[in-house]
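Below are the sequence and a predicted model; questions follow.
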Amino acid sequence: MQIIDALADISAAYDALFVDLWGCVHDGVRVYPGANEALAAYRAAGGRVILVTNSPRPRAGVADQLKDFGVAPDAYDDIATSGDSARLAMYRGIVGQKVWHIGYRGEGDGGFFTPPAILDDPLAITTVPLDEAEGIVCTGPFDPQADPSALRPEFLAAKTKGLKLLCANPDIVVDRGGVREWCAGALAQLYTEMGGESLYFGKPHPPIYDLARRRLAAIDPNVGERILAIGDGPATDAAGAMGEDLDLLFISGGLGARETGTPPLGSPDPAKLDAYVAETGIVPTYVIGSLR
C-alpha cells in the first residue's frame, strides 16, 4: 500500500480507470477540487475513464446530474450505473411484472422506469401497492434521513409472501455535502437480515463490472487490460476491485475521512490509515486523500 500525492504519480501504468463518483469525484452537491483536472489529464494522455457508480439512475440521468455538479465532459468517456444493470433485470422480469417500488418515482428518478432501448421485448412493468405486488424494486429510501427499520412491518409482510427485492443501489450510506444519508443498500440489507431475498446489481457485484467492461470495449475495442479501480467505499469499491482482481486507488477522504484522519484536500494519517485498513480488510494498491 503506497500513499500518493496525485493520480499522475501512477496513472501511466494503466490503460483505463473505473472511477466511483460519490465521495471521489463529487460530494452529491458539487465536484471536488482537482478531480476534473486529474481525470481530463489522464484522458489527454490516452487513458480511458469509465465512471462506475451505484447510482440507481440510468447513465443518461447520471450524465445530466453530473452537469449540475460541475463535472466536466472531458473528465470521462462513459458511465456504467447500478441503475442500468438493475433496470435491465427488472424489464426481463426478475422480480415479476407488478412491483412495489420503494424510492422516488418521477422526473427525479432519471428514467429508471423507462424500458431500456436495447431490449427488443421488455416486460410491461407496473407499480402497485405492496399487497398486490409480485416483487419489490428499491431505488432508495422514501426518506434518506429515516432509519431503515421503519419499514420492518412492510418487509415482514413481503417476506411472508416470498417477494424478492431488487436493489438498484447497494450503497449503505453516502455523504451529501457532508450530511450522511441512507441508501437502498441499507434497506436491502435489512430485508435480507429479516429472511427475505435481495438481488444486487451494483458494486461489489459482478454485473456492473461486466457492464463497465462492455462500455469500455465499445469506446475502444483495442484497449489494454490494465485497469485501475478508484473508490472510497470499503464494502463496494474496495470489495469489488478485490473480487475483480483490479488494482485499487483508495480515496481516504471519502466515507472513511474521519477514521483515516484525512482532512479536506489533505492526506491520511498513516497510523490511522493502517488501523482502518486492518479493521475493514481492504487491500488498496495505492491511497490518496482526494482525487487530484
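Right, received. Where do you want to start?

make it CA atoms for all contacts and neighbour counts henceforth
OK.

I'd assumed residue 58 was in contact with residue 81.
Yes: the pair residue 81 / residue 58 is scored as a contact, 6.2 Å apart, by C-alpha atoms under 8 Å.

Looking at these two, which has the bigger crowd around it?
Using other C-alpha atoms under 10 Å as the criterion, residue 81 and residue 58 rank with residue 81 on top: 30 against 24.

What residues does that one make contact with?
Going by C-alpha atoms under 8 Å, 6 or more residues apart in numbering, residue 81 touches 52, 53, 54, 55, 56, 57, 58, 59, 202, 208.

Now do the same for the fourth one: helix, strand or coil?
Per DSSP: H, G, I helix; E, B strand; the rest coil, the secondary structure class of residue 55 is coil.

quick one: it from residue 13, how far?
Distance, residue 55 to residue 13, using C-alpha to C-alpha, to the nearest Å: 28 Å.

Next one for the comparison:
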Amino acid sequence: MPLPLISGLSVIAGNYDALLCDVWGVLHNGREAYPGVADALGKFRAKGGHVLLLSNAPRPSGTLPAMFERMGIPHDVYDGILTSGDATKTYLAGLARGARCYYIGPERDAVLFEDTGVKRGGEADAQFILATGP
C-alpha cells in the first residue's frame, strides 16, 4: 500500500504528540535547512509536540547543535538529538576497562573513546573493530 503524499507536517501534526526525525536529507541538504523546516518544527513544539532529531553521525550529539544553527535549524525547535555516536559511546563505556579496539575512521570521530576506558589497539591485539568511516 503506497503512503499518502502530504504537503507538509501541519497536515498531520495534530494527530501526534512526538516526532522522531532523521536530519540529513529530511531537514537539511548538508549545507542549509530546507525551506520551512524551522517553522514547521517550531509550530509543532508550540502546540506541545516533542521533537527528537536522529542522526547517523558517528559523533556525540553535543557537536551537532552549532552545526544545525549555522544551517538555519535553531536549538529551540527540537527537544534533543540522538546520534549513532551517542549509542556507540554508551556501548563502549559498558565494556570492561582496558578493552582493545581496532579503530577505522577519521581522528575527528575518535572522541568516542574519551572517558570510556576502551583503548585503541592494532589489528593484531584488538578484541573488536569500530569503523566510523574511511
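Right, received. Where do you want to start? Values in this document were obtained by computation on a predicted structure and should not be read as measured data.

ok so, going back, mapped onto structure 2, which of the contacts of residue 81 of structure 1 hold?
Here is what carries over to structure 2 from these, by both residues aligned by TM-score structural alignment, their matches' C-alpha atoms under 8 Å: 52, 53, 54, 55, 56, 57, 58, 59.

separation between the aligned residue in structure 1 for residue 100 of structure 2 and residue 136 of structure 1?
Counting by TM-score structural alignment, residue 100 of structure 2 corresponds to residue 98 in structure 1. Remark: distance between residue 98 of structure 1 and residue 136 of structure 1 (C-alpha to C-alpha) = 9 Å.

In terms of packing, which of the two has more residues around it?
residue 136 (25 against 20).

Tell me the counterpart of the more buried one in structure 2.
So, by TM-score structural alignment, residue 136 of structure 1 is matched to residue 129.

host element of its match?
Secondary-structure element containing residue 129 of structure 2, defined by DSSP states H and E: strand 128-131.

corresponding residue for residue 66 of structure 2 in structure 1?
Using TM-score structural alignment, residue 66 of structure 2 sits opposite residue 64 in structure 1.

since we're on residue 132 of structure 1, how many residues are nearby?
There are 11 residues near residue 132 of structure 1, going by other C-alpha under 10 Å.

For the residue nearest to it when sequence neighbours are not counted, give me its contacts.
Using C-alpha to C-alpha, 6 or more residues apart in numbering and skipping residues adjacent in sequence, the residue nearest residue 132 of structure 1 is residue 98, 7.4 Å away. Each residue near residue 98 of structure 1 by C-alpha under 8 Å, 6+ apart is listed here: 125, 126, 127, 128, 132, 133, 134, 135.

Out of these, which two sit at the greatest distance?
Distance extremes for these: the farthest pair is 125 and 132 at 13.1 Å, using C-alpha to C-alpha.

The helix or strand containing residue 156 of structure 1 aligns to what range in structure 2?
Using DSSP H and E, residue 156 of structure 1 sits in helix 152-161. Using TM-score structural alignment, helix 152-161 of structure 1 lines up with nothing in structure 2.

After that helix, which helix or strand is next?
In N-to-C order, the element after helix 152-161 of structure 1 by DSSP H and E is strand 164-167.

Can you list the buried residues in the helix or strand just after that next one?
Scanning forward in sequence from strand 164-167 of structure 1 by DSSP H and E, the next helix or strand is strand 173-176. The neighbour-count check on strand 173-176 of structure 1 (16 or more other C-alpha atoms under 10 Å) flags 173, 174, 175 as buried.

likewise stretch 206-215 of structure 1?
For stretch 206-215 of structure 1, by 16+ other C-alpha under 10 Å, it's 207, 208, 209, 211, 212, 213, 215.

So which of those residues belong to strands?
If you go by DSSP state E, the buried residues of stretch 206-215 of structure 1 have nothing in strands.

ok, of those, which one's closest to residue 106 of structure 1?
Using C-alpha to C-alpha, these come closest to residue 106 of structure 1 at residue 208, 24.0 Å.

Is the closest one in contact with residue 82, as I believe?
Yes: with contact taken as C-alpha under 8 Å, residue 208 of structure 1 and residue 82 are classed as touching, separated by 6.1 Å.

how far away is the aligned residue in structure 1 for residue 47 of structure 2 from residue 134 of structure 1?
Superposed on structure 1 with TM-score structural alignment, residue 47 of structure 2 falls opposite residue 45. From residue 45 of structure 1 across to residue 134 of structure 1, the span is 50 Å (C-alpha to C-alpha).

between these two, which one's more packed in?
Legend: neighbour count by other C-alpha under 10 Å for residue 45 of structure 1 and residue 134, higher for residue 134 (19 against 11).

Looks like the more buried one contacts residue 97 (just checking).
Yes: using C-alpha under 8 Å, residue 134 of structure 1 is in contact with residue 97, at 6.8 Å.

Could you find the closest non-adjacent residue to residue 197 of structure 1?
Here the residue nearest residue 197 of structure 1, using C-alpha to C-alpha, 6+ apart, is residue 164, at 5.2 Å.

same check, this time on residue 79 of structure 2
Here the residue nearest residue 79 of structure 2, using C-alpha to C-alpha, 6+ apart, is residue 51, at 5.3 Å.

what's the answer for residue 24 of structure 2, then?
residue 30 (6.6 Å).

tell me the SS of the alignment partner in structure 1 of that neighbour?
Using TM-score structural alignment, the equivalent of residue 30 of structure 2 in structure 1 is residue 28. Three-state assignment for residue 28 of structure 1 (three-state DSSP): coil.
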